[in-house]
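Enquirer: missing the sequence, but the structure's below:
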């Protein structure tokens, strides 16, 4: 068995309305689902993705209104990448990010690809990565009604970076348990630190990579707004998910067991450096309860929460996501 690639990345925000404005109006991602955190229905869970909300394109946010800012450090998902079609697209994004006064770095090469690093208004660390010569997992479909021309638009998730004090422990789980392959390495941007390791799964390419950074100079991360909660990896269906549950059980990892998130089915477990991994099915998908043309426009609740809609809506701050 092997994973198809990255399914989604879930992060934290303290302000859903500002988050919606940034990711849809500045970055041009489509809000494909406005729902609630199923483990705490008093707060929003927002899913951004491509035109259809395809697996492998979704960056999601739990709203935690009183969350302090993340203290960056080890044992963390330290950067999330978003794919764009070409090197030329990065030049477009330099101008756009500057227009909106977004903190950014210069375009540089990472792991053989041109990249552009920036932060959102809460300090979330994002890397735009060019698909200029990329092969492997296919990109998603640009949001046709979004503010970004299709030739420059974000089309999905790229490599996820993990920062840990012991890379060997994380790499062992990724390779021995999860079937990732070591692809290469590249120098750390921090003097005196080991090279960053590149691992891939499935068809490979930027949509199927994890980059493992070992750091000896950092405290443990304190997660808050601007931080990442977990990363999910793609499997085809429930049958494959259940096979992974058996394999992870057999390896002795404490885990959630089968979890029905309605839009997909999942399993959660922590690797030895404490980072939360999810295994998630490609379906059923976000058009299960909303028409494709109206994804994300109203509050969607899975059937098991629908009877509590009135109570749930009463506790949520209004969030207008209509076009």
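Expert: Yes, it's here. Model, not experiment: these values are computed from the prediction.
Enquirer: could you use CA atoms for every contact and neighbour count after this?
Expert: OK.
Enquirer: can you give me the helices for the stretch 1-150 of the chain?
Expert: Taking DSSP state H, counting those that start in this stretch as the criterion, the stretch 1-150 of the chain carries its helices at 16-20, 87-99.
Enquirer: deepest of those helices, which one?
Expert: Comparing the helices of the stretch 1-150 of the chain on average neighbours per residue, with mean count of other C-alpha atoms under 10 Å, the densest one is helix 16-20 at a mean of 18.
Enquirer: mind giving me the packing neighbours of that helix?
Expert: Packed against helix 16-20, as judged by 3 or more C-alpha pairs under 8 Å, 6 or more residues apart in numbering; DSSP states H and E, are no other helices or strands.
Enquirer: for residue 280, which residues are in contact?
Expert: Residue 280 is in contact with 7, 232, 233, 234, 235, 241, 264, 265, 266, 267, counting by C-alpha atoms under 8 Å, 6 or more residues apart in numbering.
Enquirer: adding another structure so you can compare the two:
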């Protein structure tokens, strides 16, 4: 793939290509023009919610910068970069930026999971608080730097659904041997329960369910799941998303580009990303309510609660899976300890705030 470079004459700079890429030629400079960035996403064009969010992010960055930073969004089905290859593509400068989820890089470090979502872990608001005020963001940036990228929070789905299954779950035994698209540490918990976790990007889920390579898959929530057509290949839709209670998404930036941007434009990217952690949740809440109602009218679909024994066993196994995953990596252990300590603190507050309110709501 040809290396695509950032251009800015307005700021009077251009990122120089390393010697190994010199054959591609120097970057073009257009005097007086804006900064042009190419952003590859992990989401196909039809990924409702995530695709909408990235376009909104790009529009907001353009507006906040007075048109000086312009982002071309390249969906997964058009960018030429496989979703699971985005980290390397950004680190090498093959694309300027990427929008993805940190748990796609779990083979590099289990620590990445804690910056996306952790089973039985923090809700979106709790995760936002940990990143903003609990030291989480500094740890994320430290880990990202080790792997050659700059990482910024950029969106959150809120709590998800547990996913689509080709046949009904009757209890723990019904999970044994099932091939399930469940990424991250949630997939590892299911492995302990006898299932076979599979990591596939969004664009491959429907066909894998159709041809039997998968027995079940989680994607996100009613809005994007219906857009992906998962109701056409599965009849059983489960809740709640105990594997993903609040999924933060990420913006990855090529480091030389980031350092050339300057403080003002860096702050615009940060601010737009943080705002999407709230804006995306609101958009999902709005659309999910309407799409759930539409989904419940489908004659072939049953919306079902996970069996209690499945949730109890999932909860019992989760702490051990988290410890095991981070045991051999010093930074991942530090991230795990920071995350779990902060979560315990938040749970004490939630007992008298969120949980107490929800209980009062149904008296």
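Expert: Done, it's in. Note that the structure is predicted; figures quoted are calculated from it, not measured.
Enquirer: let me see the TM-score of these two.
Expert: Laid over one another, the chains give 0.27 as their TM-score (TM-score structural alignment, normalised by the length of structure 1), with 139 aligned residues with a C-alpha RMSD of 6.2 Å.
Enquirer: returning to that earlier point: mind checking which of the contacts of residue 280 of structure 1 are in strands?
Expert: 7, 232, 233, 234, 235, 264, 265, 266, 267 (DSSP state E).
Enquirer: which non-adjacent residue is nearest the fourth one?
Expert: Translated: residue 234 of structure 1. Spatially, and ignoring its direct neighbours in sequence, residue 234 of structure 1 is nearest to residue 7 (4.7 Å; C-alpha to C-alpha, 6 or more residues apart in numbering).
Enquirer: was I right about that neighbour contacting residue 209?
Expert: No - if you go by C-alpha atoms under 8 Å, residue 7 of structure 1 and residue 209 don't touch, sitting 11.4 Å apart.
Enquirer: list the helices and strands the helix or strand containing residue 349 of structure 2 packs on?
Expert: Element membership for residue 349 of structure 2, per DSSP states H and E: helix 330-352. Here helix 330-352 of structure 2 touches helix 124-133, helix 136-146, helix 308-326, going by 3+ C-alpha pairs under 8 Å, 6+ apart.
Enquirer: buried set for that helix?
Expert: Within helix 330-352 of structure 2, the residues that count as buried by 16 or more other C-alpha atoms under 10 Å are 331, 332, 333, 335, 336, 338, 339, 340, 342, 343, 346.
Enquirer: isn't residue 315 of structure 1 up against residue 42?
Expert: Yes - applying C-alpha under 8 Å, one finds residue 315 of structure 1 in contact with residue 42, separated by 5.8 Å.
Enquirer: the more surrounded of those two?
Expert: Neighbours were tallied for residue 315 of structure 1 and for residue 42 using other C-alpha atoms under 10 Å; the higher tally belongs to residue 42 (18 against 11).
Enquirer: that one and residue 314 of structure 1, how far apart?
Expert: Counting by C-alpha to C-alpha, to the nearest Å, the separation of residue 42 of structure 1 from residue 314 of structure 1 is 9 Å.
Enquirer: how many neighbouring residues does residue 79 of structure 1 have?
Expert: The burial count for residue 79 of structure 1: 20, using other C-alpha under 10 Å.
Enquirer: tell me which stretches of the stretch 51-200 of structure 2 form strands.
Expert: 69-74, 97-100, 150-156, 163-165, 179-181, 196-198 (DSSP state E, counting those that start in this stretch).
Enquirer: just name the most buried of the helices and strands packed on helix 330-352 of structure 2.
Expert: When those are scored by mean count of other C-alpha under 10 Å, the highest mean neighbour count falls to helix 124-133 (a mean of 19).
Enquirer: give the other helices and strands that that helix contacts.
Expert: Using 3+ C-alpha pairs under 8 Å, 6+ apart, helix 124-133 of structure 2 sits against helix 136-146, helix 330-352.
Enquirer: could I get these as CSV with distance to residue 165 of structure 2?
Expert: Converted to CSV, those look like this (distance: least, C-alpha to C-alpha, whole Å):
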stretch, distance to residue 165 of structure 2
helix 136-146, 33
helix 330-352, 30
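Enquirer: residue 279 of structure 2 is nearest to which of the ones you listed?
Expert: If you check each of those against residue 279 of structure 2 by C-alpha to C-alpha, helix 136-146 wins as the nearest, at 19.2 Å.
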